[in-house]
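Q: Got a sequence here, can you build the structure:
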Amino acid sequence: MNRIKPLPGYMVQRYHGWRATQYSENQAWYKRLADEGQRPRAMIISCCDSRVQATQLFGADQGEFFMHRNVANLVPPFEPDGQAHGTSAALEYAVTALKVAHVVVLGHSHCGGVQGCLDMCSGNAPELEDNSSFVGRWMDILRPGYDRVAGKHEAADLPAALEKEGILVSLENLLTFPFVVKAVEAGDLALHGVWNDIGTGSLYAYDSDSDGFVAV
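A: Below is the predicted model:
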């Protein structure tokens, strides 16, 4: 483990700043979270992208959201094959153990993962087609979405269209999990899809009546 290095100095400095301010001012709340455990109201499935911070976007307090992040905020279909499934495991824990009331799939503009899917599916990223590409195999989840939007939009509009379609793919895949369907049908769980335009700060939510995304 001699290749593992200490934290960068700026991270250490910021930690001490947080400890002296936010933590110090809310120490009783942090102690309560530690002693009583977490009771998040919602699970947020968002992208790894550093520009998307769900807690800031929704003004969430510590302990309010159960967070899961992956490339392009995708949910795979239900596949109990004995392999390691990080997203599925997080979803199972959130729904069956934490009993969250909401699962929110949060997509965003200018998503690098979605652009990778566009490039791969259009034949412009052969490196992602290789079986050794973790990103490529992960973006296979989005192929059905690409098939639905390809040829229906101008080239400039295609990335945003696929970003939103990816949210719908994830919502569809959520409903392949038996424990999700059970909680939804019992009225204990609601599913939501939202898309954030990073540059404008706008948020759009999927509306099933209009089958589209409308401004919040």
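Q: contacts and neighbour counts: CA atoms only from here.
A: Will do.
Q: helix or strand for the residue positioned nearest the centre of the chain, which one?
A: Geometric centre of the chain, nearest residue: residue 46, 1.9 Å, by Cα atoms, centre = their mean. Assigned by DSSP states H and E, residue 46 belongs to strand 42-47.
Q: After that strand, which helix or strand is next? Please name it.
A: helix 54-57.
Q: mind checking how far that next one is from the chain centre?
A: Relative to its chain's centre, helix 54-57 lies at 12 Å (Cα atoms, centre = their mean, to the nearest Å).
Q: list the buried ones in it?
A: For helix 54-57, burial by neighbour count (16 or more other Cα atoms under 10 Å) applies to residue 54.
Q: now the other sequence, so there's something to compare against:
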Amino acid sequence: MPIRPLPEYLVRRYHGWRATTYNENRAWYRHLADEGQHPRAMVISCCDSRVHVTSIFGADSGEFFIHRNIANLVPSFQPDAGHHGTSAAVEYAVRSLRVAHLIVLGHSQCGGVKGCYDMCEGHAPELDESTSFIGRWMDILRPGYETLPPGDDAERIEALEKAAVMVSLKNLMTFPFVRQAVEDGRLTLHGLWHHIREGTLEGWDPERGSFVTL
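A: As a prediction, the model looks like this:
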């Protein structure tokens, strides 16, 4: 099998982490190991390496249950025999961990959203191929593309990034156990959008019907 040892720079970083962060918080890590995880919130974010969820919120180990995928998308409830990684993560967070908050975090300059935009505009035929995993995943966002207002490409792509958050929140409510938890007051849903360059965070305000700067 073509498996190689970990690059040396990552090994050095690990030893640095264990000598500092771990040693300084050894009791907390042992508590997490002995008592299990009890996160208060689940965050569904993009795989983008520039979106550092724990840093944005100053979160400690054990505080967030984090699931990352292309463009922070949640598919609609589909009870079949397929492999549904995102759906499984949501089920575990809501039913087993009983998180109190479920946050969908989108961001600026999202490559997945840009790919969906190009595909829907007819500029990325490779994503329309049935063999494209990215294209078929981004089909989840097609309803968001249909709602885009007129404007230039940059404005529409940013609007689609925020639509990805809203599509995911809407799809979350198709899961019976999510809907029940929300209706029972055990779970709240939140939509956020992070501007990478500016470091700002916007949240969906249902009263205004728009994202507002936090």
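Q: After superposition, what's the TM-score, could you say?
A: Once superposed, chain against chain, the TM-score is 0.99 (TM-score structural alignment, normalised by the length of the second structure); 214 aligned residues with a Cα RMSD of 0.6 Å.
Q: Have a look at how far, on average, the strand holding residue 46 of the first structure is from the second structure.
A: Superposed on the second structure, strand 42-47 of the first structure shows a mean distance of 0.1 Å to its aligned residues (mean Cα distance after the TM-score superposition for the first structure).
Q: what's that strand in contact with?
A: 52, 54, 64-74, 94, 100-108 (Cα atoms under 8 Å, 6 or more residues apart in numbering).
Q: Let's see which of the residues you listed end up in strands.
A: 65-70, 102-108 (DSSP state E).
Q: The first structure: which residue goes with residue 181 of the second structure?
A: Applying TM-score structural alignment, one finds that residue 181 of the second structure aligns to residue 183 in the first structure.
Q: And residue 198 of the second structure, by the same measure?
A: For residue 198 of the second structure, the residue aligned by TM-score structural alignment is residue 200.
Q: Just among the ones in strands among the contacts of strand 42-47 of the first structure, which is most surrounded?
A: residue 107 (29 neighbours; other Cα atoms under 10 Å).
Q: Quick one: neighbours of the residue nearest to that residue when sequence neighbours are not counted, just the number.
A: For residue 107 of the first structure, ignoring the flanking residues on the chain, the nearest one in space by Cα to Cα, 6 or more residues apart in numbering is residue 195 at 4.6 Å. Counted by other Cα under 10 Å, the residues lying close to residue 195 of the first structure total 23.
Q: Please apply the same query to residue 188 of the first structure.
A: 14.
Q: Go over the secondary structure and confirm it is in a helix.
A: No - counting by DSSP: H, G, I helix; E, B strand; the rest coil, residue 188 of the first structure falls outside a helix, being coil.
Q: Settle this for me: it is touching residue 101, isn't it.
A: Yes - contact criterion Cα atoms under 8 Å: residue 188 of the first structure and residue 101 qualify, at 6.0 Å.
Q: how much space between the match of residue 198 of the second structure and residue 215 of the first structure?
A: 12 Å (Cα to Cα, to the nearest Å).
Q: When those two are compared, which one has more neighbours?
A: residue 215 (12 against 7).
Q: residue contacts, the counterpart of that one in the second structure?
A: Under the alignment (TM-score structural alignment), residue 215 of the first structure pairs with residue 213 of the second structure. Contacts here follow Cα under 8 Å, 6+ apart; on that basis residue 213 of the second structure touches 200, 201, 202, 203.
Q: Find the nearest non-adjacent residue to the last one, please.
A: Spatial nearest neighbour of residue 203 of the second structure, excluding adjacent residues (Cα to Cα, 6+ apart): residue 192 at 4.4 Å.
Q: elements contacting the helix or strand where that neighbour lies?
A: If you go by DSSP H and E, residue 192 of the second structure is part of strand 188-195. The contact analysis (3 or more Cα pairs under 8 Å, 6 or more residues apart in numbering; DSSP states H and E) places strand 188-195 of the second structure against strand 101-107, helix 153-172, strand 200-205.
Q: make it 10 Å
A: On a contact count with 3 or more Cα pairs under 10 Å, 6 or more residues apart in numbering; DSSP states H and E, strand 188-195 of the second structure meets strand 41-46, strand 101-107, helix 153-172, helix 176-183, strand 200-205, strand 210-213.
Q: so how far is stretch 88-108 of the second structure off the chain centroid?
A: With Cα atoms, centre = their mean as the basis, stretch 88-108 of the second structure stands 9 Å off its chain's centre.
Q: How about stretch 68-78 of the second structure?
A: The answer for stretch 68-78 of the second structure is 8 Å, by Cα atoms, centre = their mean.
Q: Tell me the buried residues in that stretch?
A: For stretch 68-78 of the second structure, by 16+ other Cα under 10 Å, it's 68, 69, 70, 71, 72, 73, 74, 75, 76.
Q: Fine by me, we can end here.
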